[in-house]
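>>> Build me a structure from this.
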Amino acid sequence: MVTKPGSTTNSLWLDIEALFRDNKEAHTMELENKLRKMSMGDRSVNEFYKKMKVTADLLGNIGNFAPEHTLLMYFLNGLNLKYDHLVVLIRYKDPLPNLLQAQSILTLEESRLSRTRQAITHHSDHASAPTVIYLGHPSPPQNCNNNNRNNTCSNHNRNGSHRNGSSHRQPSTENRQLSS
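Down below sits the predicted model:
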């Protein structure tokens, strides 16, 4: 801004105010759109709340205060899907909680989910556990009798096949699968 010689403080202030008012509507639309489209993403509930609150405060600083129920709606709409069960409950509470109360409820749920996730990852019954299930043919009982020449036991009939009718061969690796 360029000042003219002989300008008074009052005239400078009026010029600044005129500049501010020229951008006020555009800035208001920008901030309202930002609030409406804001989503949680990878942020925690607290980080998301703070970001939304800062944007709402900026909107209030230019004289356009968003109603509390509108901020609550934007906040709930921007949450991740893992909070859907609470979003439904919060929307039907009578009276509706304010934004800070909703943030508190969701922060407690985030903490609970985090503890549950930690307990599950410490459990050994999961997809990456080192468990192998062998899906080969079971071995039939050995044919042991004293009529064999060497008094040995055999899994084979005289024709060289297993007692269950299959030929003797090692199970292939195709018959082995990791547990999932």
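>>> make it CA atoms for all contacts and neighbour counts henceforth
Fine.
>>> Mind naming the longest helix for this structure?
helix 9-37 (DSSP state H).
>>> Please, where are all the helices along the chain?
For the chain, the helices defined by DSSP H occupy 9-37, 45-61, 68-77, 84-91, 99-121.
>>> a markdown table for the ones you listed, including distance to M1 and mean neighbour count?
Shown next, in a markdown table, are the helices of the chain (distance: least, C-alpha to C-alpha, whole Å; neighbours: other C-alpha atoms under 10 Å):
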| stretch | distance to M1 | mean neighbour count |
| --- | --- | --- |
| helix 9-37 | 8 | 13 |
| helix 45-61 | 22 | 17 |
| helix 68-77 | 36 | 18 |
| helix 84-91 | 48 | 14 |
| helix 99-121 | 40 | 14 |
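>>> would you list the ones you listed in TSV and tack on distance to L178?
Shown next, in TSV, are those (distance: least, C-alpha to C-alpha, whole Å):
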stretch	distance to L178
helix 9-37	44
helix 45-61	37
helix 68-77	41
helix 84-91	34
helix 99-121	18
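>>> about what we covered before: next one: the longest helix of the chain to chain centre, how far?
Its chain's average C-alpha position is 37 Å from that of helix 9-37, according to C-alpha atoms, centre = their mean, to the nearest Å.
>>> Next: stretch 39-49.
Remark: stretch 39-49 is offset 11 Å from the chain centroid, using C-alpha atoms, centre = their mean.
>>> do the same with stretch 46-64
For stretch 46-64, the distance to the chain centre is 24 Å (C-alpha atoms, centre = their mean).
>>> next up, for comparison:
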Amino acid sequence: MEIFNIVMQADATAYTIWTSIENLICDNKKSRVIFLKAEFRNLVQGDMSITDYCGKLKTLADALGDVDQPISDEMLVLTTLHGLNKNYTTMATLLPMQTPFPSFIQACSLLLLEETCLANVAKKTAATFLMSAPSSISYNSNDGCKRGGCGNNSGRSGGGGCGDCSVYRCGRNWSGERGMSRGSSA
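Reported below is the predicted structural model:
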């Protein structure tokens, strides 16, 4: 609608409007080619999903085709593989070795499958990490804590409960001051 408002004249015919729109678009064609080619070649996946990344590349390839600079399917696949992030290094190495060379749709399909596999591995790794994490807090020997279950001693000064844990005995009272631990002599 914005373009129509620019080219519209009082006594314009459909042909003159069409010609004006075509001229408006074609006048900056060379500049658009330069910018589109640069964006196409330099696009990297970063943190985009495979769907978003492949969609953006396809949109740029189509835009280049619209300005008489068509991108072959093979070049689209190679550019896609070139811009993948480090998680897809294996796929970027193996896909070009396939015979026959994969189409863009086949490459995207394989990359989507790899994305799903990577997500499943990440979930399993996170679940394994959570299950193997220690269930109690441990202190290093510099804290003065010793294994033995000091309890929390209701905050009595010198009572041995440091307030940091209820599993380890240490020589601090609830206020953080050094005090006597249960079982130690003054």
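>>> ok, back up a step: mean distance, the longest helix of the first structure to its aligned residues in the second structure?
The superposed helix 9-37 of the first structure is, by mean C-alpha distance after the TM-score superposition for the first structure, a mean 1.8 Å from where its aligned residues fall in the second structure.
>>> what's the angle between that helix and helix 45-61?
Calculated by axes from the mean of the first three to the mean of the last three C-alpha atoms, to 10 degrees, helix 9-37 of the first structure forms an angle of 140 degrees with helix 45-61.
>>> what inclination does helix 9-37 of the first structure have with respect to helix 68-77?
50 degrees.
>>> Pick out the residue nearest the middle of the second structure.
Among the residues of the second structure, the one closest to the centroid is D47, at 3.1 Å (C-alpha atoms, centre = their mean).
>>> ok, now how distant is the alignment partner in the first structure of that residue from S7 of the first structure?
Aligned counterpart of D47 of the second structure in the first structure: D42 (TM-score structural alignment). The gap separating D42 of the first structure from S7 of the first structure is 51 Å, by C-alpha to C-alpha, to the nearest Å.
>>> E30 of the first structure now?
E30 of the first structure is 33 Å from S7 of the first structure, where distance means C-alpha to C-alpha.
>>> now V132 of the first structure
Using C-alpha to C-alpha, V132 of the first structure is found at 86 Å from S7 of the first structure.
>>> what's the matching range in the second structure for stretch 59-72 of the first structure?
Aligning stretch 59-72 of the first structure against the second structure (TM-score structural alignment) gives residues 64-77.
>>> go on, stretch 95-109 of the first structure?
Using TM-score structural alignment, the residues of the second structure aligned to stretch 95-109 of the first structure are 100-114.
>>> gap between the matching stretch and the chain center?
Centroid displacement of stretch 100-114 of the second structure relative to its chain, using C-alpha atoms, centre = their mean, is 20 Å.
>>> Ok, stretch 127-142 of the second structure next?
Put simply, stretch 127-142 of the second structure sits 28 Å off its chain's centre (C-alpha atoms, centre = their mean).
>>> next one: stretch 75-82 of the second structure
Computed by C-alpha atoms, centre = their mean, the chain-centroid distance of stretch 75-82 of the second structure equals 20 Å.
>>> Could I get the contacting residues of P97 of the first structure?
Neighbouring residues of P97 of the first structure by C-alpha atoms under 8 Å, 6 or more residues apart in numbering: I90.
>>> sorry, that was for D62 of the second structure
D62 of the second structure makes contacts with P70, I71, as judged by C-alpha under 8 Å, 6+ apart.
>>> Ok, the one 5 residues further on next?
Contact analysis of V67 of the second structure by C-alpha under 8 Å, 6+ apart lists K29, R32, V33.
>>> Tell me which of these persist in the first structure.
With both residues aligned by TM-score structural alignment, their matches' C-alpha atoms under 8 Å, the contacts of the contacts of V67 of the second structure that the first structure also has are K29, V33.
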